[in-house]
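Novice: sequence unknown, structure follows:
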């Protein structure tokens, strides 16, 4: 498959270039100077959690050779590429530990961030274990954080990115719907809860897109690409809940990175 061939190219790229993702780094994988031309910031959706084939280095960051940043760097022969994105990163983690990779010579910056800030991981755990009422309450709380706290946090981050990389084209990528409604799942959440989660993703993407475009950045919407490939679809590109691999639950698979995220970035960049 296409993503497998690209993954091989990405692995070669990591070994052949001075990629900060494989070099010693400070907290959250901050890169050394001089600044690379392409810098991939962000959380687990950018590091490639769920895609497998994880790179050496900070094991907790779970940076995958099959992630959309690695696929883009390989496809465009990026000679100077920094990959500080890390599993679990919130806006404050990106601000405090990933922006060292940026500089006046940076030409492309990509990121996904915000899902951890609003507590989506905790909400999904509650939904998986707690039943409908706690699930809907947790999703509602996440929406409250989106409305009250996330916009200010994103403004601080986006301003800092622009200050550090004034010449860069910045692409902020969104999150896909997690569930295909009236799909193949015969157990687990009910469609009422699944619909509430997808609606919250819509709101999260709207907040992120609004702040990104307000700073002159591009927003890459991946929901259409993932349509028909959500959890409970016949060909899912997202991991369902897995008690034996909880970190990878609700994250894109390698096809999700290759056929969902990578084309969205390619169009926007």
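Specialist: Ah, there it is. Quick caveat: nothing in here was measured; it's all calculated off a predicted structure. Numbering: from 1, shown residues only.

Novice: hey, let's count contacts and neighbours off CA atoms from now on
Specialist: Will do.

Novice: Just the strands from the chain, written as ranges.
Specialist: Defined through DSSP state E, the strands belonging to the chain, from first to last, are 38-40, 81-82, 108-111, 169-173, 218-220.

Novice: residues in contact with the third one?
Specialist: The reference is to strand 108-111. In this structure, residues lying in contact with strand 108-111 by C-alpha atoms under 8 Å, 6 or more residues apart in numbering are 37-43, 46, 69, 85, 168-173, 269.

Novice: Then the fourth one?
Specialist: Under the contact criterion C-alpha under 8 Å, 6+ apart, strand 169-173 has outside partners 107-112, 208-209, 212, 217-222, 265, 268-269.

Novice: quick one on the thing from earlier: let's have the strands of the chain in CSV, adding mean neighbour count and distance to residue 235.
Specialist: As requested, those are arranged in CSV below (neighbours: other C-alpha atoms under 10 Å; distance: least, C-alpha to C-alpha, whole Å):
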stretch, mean neighbour count, distance to residue 235
strand 38-40, 29, 28
strand 81-82, 29, 32
strand 108-111, 23, 26
strand 169-173, 25, 22
strand 218-220, 22, 22
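
Novice: could I get these as JSON lines with distance to residue 4?
Specialist: Written out in JSON lines, the entries for the strands of the chain read as follows (distance: least, C-alpha to C-alpha, whole Å):
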{"stretch": "strand 38-40", "distance to residue 4": "20"}
{"stretch": "strand 81-82", "distance to residue 4": "20"}
{"stretch": "strand 108-111", "distance to residue 4": "22"}
{"stretch": "strand 169-173", "distance to residue 4": "22"}
{"stretch": "strand 218-220", "distance to residue 4": "23"}
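
Novice: Structure two is appended below for comparative analysis:
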């Protein structure tokens, strides 16, 4: 009988200790969860692929930055209601522009950041202009120059952007978005660039994405690869989510349409941010 009482006492003591420890662990978890929940502001940085050039419906107040509620950052914010939403992405932005002009809203209350940048640094607008207006040999040479820049210079510039983001918003989850391949090879385009040029442009986009993904990973950031999301919706696919040359609004050329923002970028970003 005495042994039974001792056993019952020890069991009760162990059980009480377990409850105490469990309670402490739960309290710590609740505290951490509360701290994370407090940092729920969302800041959208980057270039024209983040501001929404090509999607139309631009906010007149954004001027030449051409931000639109049809861009993936605005669509995500509308669906998820972050505690604050600051949209500073701007058409034409390079890495230096992001650091100099777009980081103001970042702070301790920033819980989520998105950014796409690097294409303008590599001169992809000039690549496409060269390829559309000049010879195949000039096109391929310009692509080679862009590739060299991406391999040698761009990584350091991306590091500056990512380091600056972390310094200003140390609690934020950062999602870096890439770029789609422009062309469906063997598709329905009967005129325009040669298949060799289209393949070289796609290859340069792949290099830009892999380079960006590596730098993002080294900073502990997520990378949203949109290439798969746009598969079947490239130029020459018959159901393109990208503008080809848009002669009525040349600045929208080779940018996602509204369908590319909502059907391509938004789900990729949402998955990476979850």
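Specialist: Received the coordinates, thanks. Quick caveat: nothing in here was measured; it's all calculated off a predicted structure.

Novice: quick check: longest helix of the first structure.
Specialist: What stands out as the longest helix in the first structure, according to DSSP state H, is helix 191-214.

Novice: That helix maps to which residues in the second structure?
Specialist: Aligned by TM-score structural alignment, helix 191-214 of the first structure falls on residues 195-218 of the second structure.

Novice: Aligned to residue 160 of the second structure, what sits in the first structure?
Specialist: Aligned partner of residue 160 of the second structure by TM-score structural alignment: residue 156.

Novice: how far away is that match from residue 206 of the first structure?
Specialist: In this structure, residue 156 of the first structure and residue 206 of the first structure are 17 Å apart, going by C-alpha to C-alpha, to the nearest Å.

Novice: again, but for residue 146 of the first structure
Specialist: Counting by C-alpha to C-alpha, the separation of residue 146 of the first structure from residue 206 of the first structure is 10 Å.

Novice: Name the residue in the two with the higher neighbour count.
Specialist: It is residue 146, of residue 146 of the first structure and residue 206, that has more neighbours when counted by other C-alpha atoms under 10 Å, with 24 against 16.

Novice: Pull the contacting residues for that one.
Specialist: The contact partners of residue 146 of the first structure, by C-alpha under 8 Å, 6+ apart, come to 118, 203-204, 207.

Novice: Show me what it aligns to in the second structure.
Specialist: Residue 146 of the first structure maps onto residue 150 in the second structure, with residues paired by TM-score structural alignment.

Novice: Check residue 106 of the first structure too.
Specialist: With TM-score structural alignment as the matching criterion, the partner of residue 106 of the first structure in the second structure is residue 110.

Novice: just to revisit the earlier point, looking at the contacts of residue 146 of the first structure, which has the most residues close by?
Specialist: Each of the contacts of residue 146 of the first structure was scored for neighbours by other C-alpha under 10 Å, and residue 204 scores highest at 23 neighbours.

Novice: and the residue nearest to that residue when sequence neighbours are not counted, how far is that from residue 207 of the first structure?
Specialist: Excluding the flanking residues, the one nearest residue 204 of the first structure by C-alpha to C-alpha, 6 or more residues apart in numbering is residue 146, at 6.4 Å. With the distance defined as C-alpha to C-alpha, residue 146 of the first structure ends up 7 Å from residue 207 of the first structure.

Novice: can you check residue 231 of the first structure too?
Specialist: Here the distance between residue 231 of the first structure and residue 207 of the first structure works out to 23 Å (C-alpha to C-alpha).

Novice: shouldn't residue 56 of the second structure be in contact with residue 243?
Specialist: No. Using C-alpha atoms under 8 Å, residue 56 of the second structure is not in contact with residue 243, being 11.7 Å away.

Novice: Need the residues touching each of those two.
Specialist: Taking C-alpha under 8 Å, 6+ apart as the contact criterion, the residues that touch both residue 56 of the second structure and residue 243 are residue 257.

Novice: who's in contact with the counterpart of residue 251 of the first structure in the second structure?
Specialist: Under the alignment (TM-score structural alignment), residue 251 of the first structure pairs with residue 255 of the second structure. With contact taken as C-alpha under 8 Å, 6+ apart, residue 255 of the second structure is in contact with 48-49, 53-54, 242-244.

Novice: From those, pick the one nearest residue 199 of the second structure.
Specialist: Distance to residue 199 of the second structure, by C-alpha to C-alpha, is smallest for residue 244 among those, at 15.3 Å.

Novice: Sounds good, over and out.
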